[in-house]
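Chemist: Sequence first, then the predicted structure, then my questions.
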Amino acid sequence: MAVTTEVSSPLQLRAVVKTFARGKDAVHALDGVDLEITAGKVTGLLGPDGAGKTTLMRLAAGLLRPSSGSVTVLGQDLGRGAGSLQQAIGYMPQHFGLYEDLSVQENLDLYSDLQDLDPKAARHRQQELLELTALGPFGRRRAGDLSGGMKQKLGLACALLRAPQLLLLDEPTVGVDPIARRELWQIVDALRRQGTTVLMSTSYFDEAERCDEILLLNAGKILQQGPLPHFTAPLRGRCFLVRHRGLRRRLLRETLQDRAGVLDARITAAGVRVLSGEGQPSAQPGEEWQAVEPAFEDAFVALLGRVQEGGATNASKTPEQGAVKPAEKAIGRADGGDTAVVEVHDLRKCFGSFEAVKQCSFTVRRGEIFGLLGANGAGKTTTFRMLCGLLPASSGSLKVAGVDMRRATSAARGRIGYVAQKFALYGNLSVDQNLAFFAAAYGLRGGHRRMAIANAREEFQLAAYGAVNADDLPLGIKQRLALACALLHEPPILFLDEPTSGVDPLARREFWQRINALAAQGVTILITTHFMDEAEYCDRLVLMSLGEILAQGSPAQLRQQARTAEQPEPTMEEAFIRLIEEHERVIRRAS
């Protein structure tokens, strides 16, 4: 069990500056940071890409030294006694280095040896951690065969082998489904009860609200620090829920976002949530306005500024002025609004004796935003890869843009844009070189190619990064570049496989404004996501579990299927967890 440190604060930074060289320039990742975190509490660290969150984490872990200023951990200056502190610090970076060819138990044994733990004490601690993380039944399973959430839990177990007083978690819930995220938080809550001090960076607003304190970082400086009410209290009287019976939520959001006095409008299960600059903006006929309590997300937007339409600098721009506009000939506007552009029937995919996708059927209409939800390992990415012609189906039929993807994949690829789950561009090429390569790969030539690249640089605000290698870009800019490359040939169908995983909240909003504008122009969009607030932006959804579709319909219809007497109005996350856990219980009983 961890013991709370006796010093006033387990982590203190005083006037910390951390500078990195970028070519001839010096970049201040942290710029005069002063902070203290409270012993035995969970402090949430949030901020946009490039804010300095990971740099702060690495300084606290003793992996970096400040350019100036001091870092004190558990009462000791890291500049003098970092080596002796390592036993009291647990650190889990964004990409924890598991050995995928080793089993769960072998990974724990290896990290115990690396930390020079006594074998008897190590075995006892490992059993505690296997119980805490619920990985006990999987001790012999290869780490590479674990789901994303289980890998994160194993990485956390390895970081906890020495029962640290200070635990540093750098976005531990990135890329994991809501069930795994809930399980990781159960572990964090158990550590909090034991007295462990936790500093945890996250991209989830609901996770920030679960923390005892929140630290908001931007451009290397602290904007605010304190408990949740410290952020939300100033916004009382400025937050509203708006409904309109005659307008779909997406159109209502677009209408509200451009209204005078509105700082932010976002889709929720109940309607459109509005953050105003001061008081209630003017309501239009048919709108119902209801005052609601402010949330941390409102404070985040208020402090960091309004997200402009399509990333534009002029807040008054219309969607047509500020968003990417595929050519009408590519969209095929002559088609009817109910035209099916993706048709899947009894789709199956087997890898040896393992059936990854089991007789899935669904249809996607032109101009829809269609979401695929599911736990890690549900079969979403496998389904995507078959639809894009990157993986052959074992059986069933699938048509994309009228083309049979089992027989003529090359004919359909020219009408498809694809953003992979992991950044799949060329990291050792610059932004401009990536754009030029993909333009050529899509067959663009001459003036058409030059115009497409110029438009992408402008619309996605990439000009300032033209000479920067893709590997050196912040996550939000990488995501912009990936989407820009996927849209160079103006495809009428866009496949997005967890495109916002690990991207900061403001970049996610900018991304969704682009996606909404594309859908309004007739582009058909299929997307997978683990962010349940993003699922609310979809017109229709399918929910997958263990390779099967167990529910499909609008977001409201999926939430309706999960209603119970105890939860008459479930959120999308609550519906996700309930439907999948019930399905998996049935499967286990049947087997």
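Modeler: It's in. Remember, it's a predicted structure, so these values are computed and weren't measured experimentally.
Chemist: Every contact and neighbour count from this point should use C-alpha atoms.
Modeler: OK.
Chemist: How far off centre is stretch 137-146?
Modeler: Relative to its parent chain, stretch 137-146 has a centroid offset of 25 Å by C-alpha atoms, centre = their mean, to the nearest Å.
Chemist: what's next to that stretch, contact-wise?
Modeler: Residues from elsewhere that reach stretch 137-146, judged by C-alpha atoms under 8 Å, 6 or more residues apart in numbering: 98-105, 107, 151.
Chemist: What ranges does the stretch 201-350 of the chain have for its helices?
Modeler: Using DSSP state H, counting those that start in this stretch, the helices of the stretch 201-350 of the chain run over residues 205-210, 228-232, 249-257, 296-304, 319-322, 328-331.
Chemist: Mind checking those helices for the one nearest to residue 478?
Modeler: Closest approach to residue 478 among these (C-alpha to C-alpha): helix 319-322, 19.7 Å.
Chemist: So residue 507 versus residue 306, what's the distance?
Modeler: Using C-alpha to C-alpha, to the nearest Å, residue 507 is found at 12 Å from residue 306.
Chemist: ditto for residue 559
Modeler: The gap separating residue 559 from residue 306 is 30 Å, by C-alpha to C-alpha.
Chemist: And these two? Which one has more around it.
Modeler: residue 559 (22 against 17; other C-alpha atoms under 10 Å).
Chemist: So the more buried one belongs to a helix, correct?
Modeler: Yes: according to DSSP: H, G, I helix; E, B strand; the rest coil, residue 559 belongs to a helix.
Chemist: do you know how far it is from residue 139?
Modeler: Taking C-alpha to C-alpha as the measure, residue 559 falls 36 Å from residue 139.
Chemist: Put together CSV for the helices of the stretch 201-350 of the chain, with mean neighbour count and distance to residue 26 on each row.
Modeler: Below are the helices of the stretch 201-350 of the chain laid out as CSV (neighbours: other C-alpha atoms under 10 Å; distance: least, C-alpha to C-alpha, whole Å):
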stretch, mean neighbour count, distance to residue 26
helix 205-210, 17, 31
helix 228-232, 17, 32
helix 249-257, 19, 37
helix 296-304, 18, 24
helix 319-322, 18, 32
helix 328-331, 15, 44
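Chemist: could these go into JSON lines alongside distance to residue 65?
Modeler: Output for these, formatted as JSON lines (distance: least, C-alpha to C-alpha, whole Å):
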{"stretch": "helix 205-210", "distance to residue 65": "27"}
{"stretch": "helix 228-232", "distance to residue 65": "31"}
{"stretch": "helix 249-257", "distance to residue 65": "44"}
{"stretch": "helix 296-304", "distance to residue 65": "28"}
{"stretch": "helix 319-322", "distance to residue 65": "42"}
{"stretch": "helix 328-331", "distance to residue 65": "53"}
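Chemist: Take this one as well and set it beside the first:
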Amino acid sequence: MTGEEKETGGAQRDVMKDGIIEARGLRKVFAGKHGTAVALEALDLTVPRGQITALVGPDGAGKTTFMRLVCGLMKPTAGRLQVADLDVTRRPQQVQDVLSYMPQRFGLYEDLTVLENMELYARLHGVPEDLREQRFRHLLAMTELAAFTGRLAGRLSGGMKQKLGLACTLVRAPKLLLLDEPTVGVDPLSRRELWVILEQMVKEEHLSVLVSTAYMEEAARCRSVFVLNHGRILASGTPDDLSDLAAGCCYRAVPPRGMAMRTLQDKLLDEDAVLDAVPAAGGVRFTTRGRPEELLILRELGLTAQPLVPRLEDGFMMLLKDDEARQAASAGEENVVMPPAENEPAAPPAPAQDAGSAMDAGAPVEIEVRDLVKKFGDFTAVSHTSFDVRRGEVFGLLGPNGAGKTTTFRMLCGLLPATSGRLRVAGVDLRTARTQARANIGYVAQKFSLYGSLSVYENLRFFGGAYGLCGRQLRRRIAAVMEEFHLRGQQDTRADHLPGGYKQRLAMAAALIHEPQILFLDEPTSGIDPLARRAFWQQITHLAARGTTIIITTHFMEEAEYCDRFMIQDHGKLLVLGSPAEIRRRLGRQDDAMDDIFVAIVEQGRGGEHHE
């Protein structure tokens, strides 16, 4: 070996020592009966030591595949992958001994207590007994679970379960921590607490963390970010580096009085020059490489656009849109900008009527709730709650984990009887005619409640039959919803083989097949990337414009901006009810992010005390 070769080899080894994860030319191909699918293509990346690094990308980008390769749970098709200077392919067990992995569905044992779960994972990881007490004490204090060690895991709130999962993952003090969307389905307060814990662990133990997340505000807290799409790295750098990709392209427009923010968003997204648009801080934030004064909708409405400082999500969306445009061009598909089958569809069909205004205050009341109470034994889950929802309104039901919103939601759907109070849905008293009320309701559960072994067409036929449709009417509605939700070409695909975005579309189609007056959506965008959420909300905007009443629960507080009104519950009590603008005015926080407003309302309701 020449001196130059030795110097080069030494430099490469030094680079390897700088990164806790090193991938070079990494490729992963899955073989199936319909051919092969490339999950990762020639991936080159270095994850730095001693810091938190984010991996972001749309559904199906390859994020989970990469993490499973890093864990040694599967082998790469080609390329080189090292973790903590160990070759993963040759030494998977040694790699697994130095890292901890918290997948999306971390396996807590719900019939064991908090402490018993930690003991179990300590034994599984071979943590010596003499080290456990000190480690447990540290983790319990950090996660604020010390007062709950005797509580069964199944009786914890969602936020507490996530913190227990993290504590179990960290019982052995790993060198590397892998987190695959750790805060999906967790409220903003619990998410912030989880991130404080992570940042403290990195500082105290020099822990290296790689986190996959659908929340761009979480990725913005990381030191470095990798953007993945279709198995390729589109860009990497600090959050500021990626934000700067959208510099000079970000603006805000405020809709005229009487127009919902989601309606202005929808109209902006119809403009060819607009790359992205999303309701935020009382207006619509949008990105365009053109001049905003040239946008037709702004000229028609006489609106001015205020320049904004770019954020990470702006750069992320521009990267995705540009990549999809390149792929469409290389495939010879002109004018196609939205992602292909693995992601979300292009904009949905135009609404049957103009969506130019927010919910009509004179519209009939579809849901009437008066003094609603639900008790489980001595525990009061919902305490004397009252509100109305009008036809065509998009109404948000929000709150921290364990707040009582799911219980309220299930009572509204007729899935759970109330203890007391009055509850009318679509003109029907749910206490006396629950079955009749359900005929007017469509319901999309958080996990979509599809039959995985049935095809798309078979699922639609089953749900249509369950709602009383048959013959020509059923065939007509199946054809209509398949067209509306872009399911043609997938009718013979089994539901459990569909990507996440397609499962969401199928669940929506099944819930709407009988043309209900009211649609209930239980965290329908949980774990779905920003690109998919934009397309989903365009569908909701068009449904509301046609007169469908929408009730939605969500942990993405930015989605409260899409609602005509929303309510926030905590410990079963209603804390606030109103439109986004009304609630901002009440708090005097017109320009704050909805996450901050949510946290302020909950903390004020709790009297400044922290408790689960």
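Modeler: On my side now, so go ahead. The shown structure was predicted, so the numbers you read here are calculated from the model rather than taken from an experiment.
Chemist: Would you mind reporting the TM-score between them?
Modeler: Once the chains are overlaid, their TM-score stands at 0.92 when taken by TM-score structural alignment, normalised by the length of the first structure; 570 aligned residues with a C-alpha RMSD of 2.5 Å.
Chemist: In the second structure, what residue corresponds to residue 263 of the first structure?
Modeler: When the second structure is aligned by TM-score structural alignment, residue 263 of the first structure is paired with residue 275.
Chemist: The stretch 151-300 of the second structure: strands as residue ranges?
Modeler: 176-180, 208-212, 224-229, 232-237, 250-253, 274-280, 283-288 (DSSP state E, counting those that start in this stretch).
Chemist: Show me what the helix ranked longest in the first structure is packed against.
Modeler: If you go by DSSP state H, the first structure has its longest helix at helix 572-590. Secondary-structure packing of helix 572-590 of the first structure (3 or more C-alpha pairs under 8 Å, 6 or more residues apart in numbering; DSSP states H and E): helix 178-193, helix 532-535, strand 540-545, helix 555-561.
Chemist: Quick check: the gap between the residue sitting furthest away from the middle of the first structure and residue 112 of the first structure.
Modeler: Relative to the centre of the first structure, and counting by C-alpha atoms, centre = their mean, the farthest-placed residue is residue 120 at 39.6 Å. Distance, residue 120 of the first structure to residue 112 of the first structure, by C-alpha to C-alpha: 11 Å.
Chemist: before we move on, back to that, most tightly packed of the helices and strands packed on helix 572-590 of the first structure?
Modeler: Highest mean neighbour count among those (mean count of other C-alpha atoms under 10 Å): strand 540-545, with a mean of 24.
Chemist: so it aligns onto which residues of the second structure?
Modeler: Here strand 540-545 of the first structure aligns to the second structure at residues 565-570, judged by TM-score structural alignment.
Chemist: Likewise for stretch 53-69 of the first structure?
Modeler: Counting by TM-score structural alignment, stretch 53-69 of the first structure corresponds to residues 63-79.
Chemist: For that stretch, could you pull out the residues that count as buried?
Modeler: 63-72, 74-76 (16 or more other C-alpha atoms under 10 Å).
Chemist: out of those residues, which are inside helices?
Modeler: If you go by DSSP H, the buried residues of stretch 63-79 of the second structure have 63-70 in helices.
Chemist: re the thing from before, for the helices of the stretch 201-350 of the first structure, which one sits closest to residue 290 of the first structure?
Modeler: Proximity to residue 290 of the first structure (C-alpha to C-alpha) singles out helix 249-257 among those, at 14.3 Å.
Chemist: For stretch 196-215 of the first structure, measure first residue to last.
Modeler: End-to-end distance for stretch 196-215 of the first structure, by C-alpha to C-alpha: 18 Å.
Chemist: tell me how far that stretch is from the chain's mean position?
Modeler: With C-alpha atoms, centre = their mean as the basis, stretch 196-215 of the first structure stands 16 Å off its chain's centre.
Chemist: Next: stretch 400-419 of the first structure.
Modeler: That offset, for stretch 400-419 of the first structure, works out to 27 Å (C-alpha atoms, centre = their mean).
Chemist: just stretch 255-262 of the second structure next, same as before
Modeler: 25 Å.
Chemist: Give me the contact list for it.
Modeler: Outside stretch 255-262 of the second structure, the residues that touch it by C-alpha under 8 Å, 6+ apart are 254, 264, 278-279, 282-284, 301, 303, 356-359, 537-538, 541, 561-564.
Chemist: same check, this time on stretch 227-238 of the first structure
Modeler: With contacts defined as C-alpha under 8 Å, 6+ apart, stretch 227-238 of the first structure is touched by 209, 211-214, 224, 275-280, 291-296, 298-299.
Chemist: rerun at 6 Å
Modeler: 212-214, 275-276, 279, 294, 299 (C-alpha atoms under 6 Å, 6 or more residues apart in numbering).
Chemist: Could you do stretch 521-538 of the second structure as well?
Modeler: With C-alpha under 6 Å, 6+ apart as the test, stretch 521-538 of the second structure has contacts from 58, 184-185, 214, 344, 444-446, 552-554.
Chemist: What residue in the first structure is paired with residue 213 of the second structure?
Modeler: Residue 213 of the second structure maps onto residue 202 in the first structure, by TM-score structural alignment.
Chemist: so how far is residue 203 of the first structure from the residue nearest to that match when sequence neighbours are not counted?
Modeler: Closest residue to residue 202 of the first structure apart from its sequence neighbours, by C-alpha to C-alpha, 6 or more residues apart in numbering: residue 171 at 4.8 Å. From residue 171 of the first structure over to residue 203 of the first structure the distance is 7 Å, taken as C-alpha to C-alpha.
Chemist: All good on my end, thank you.
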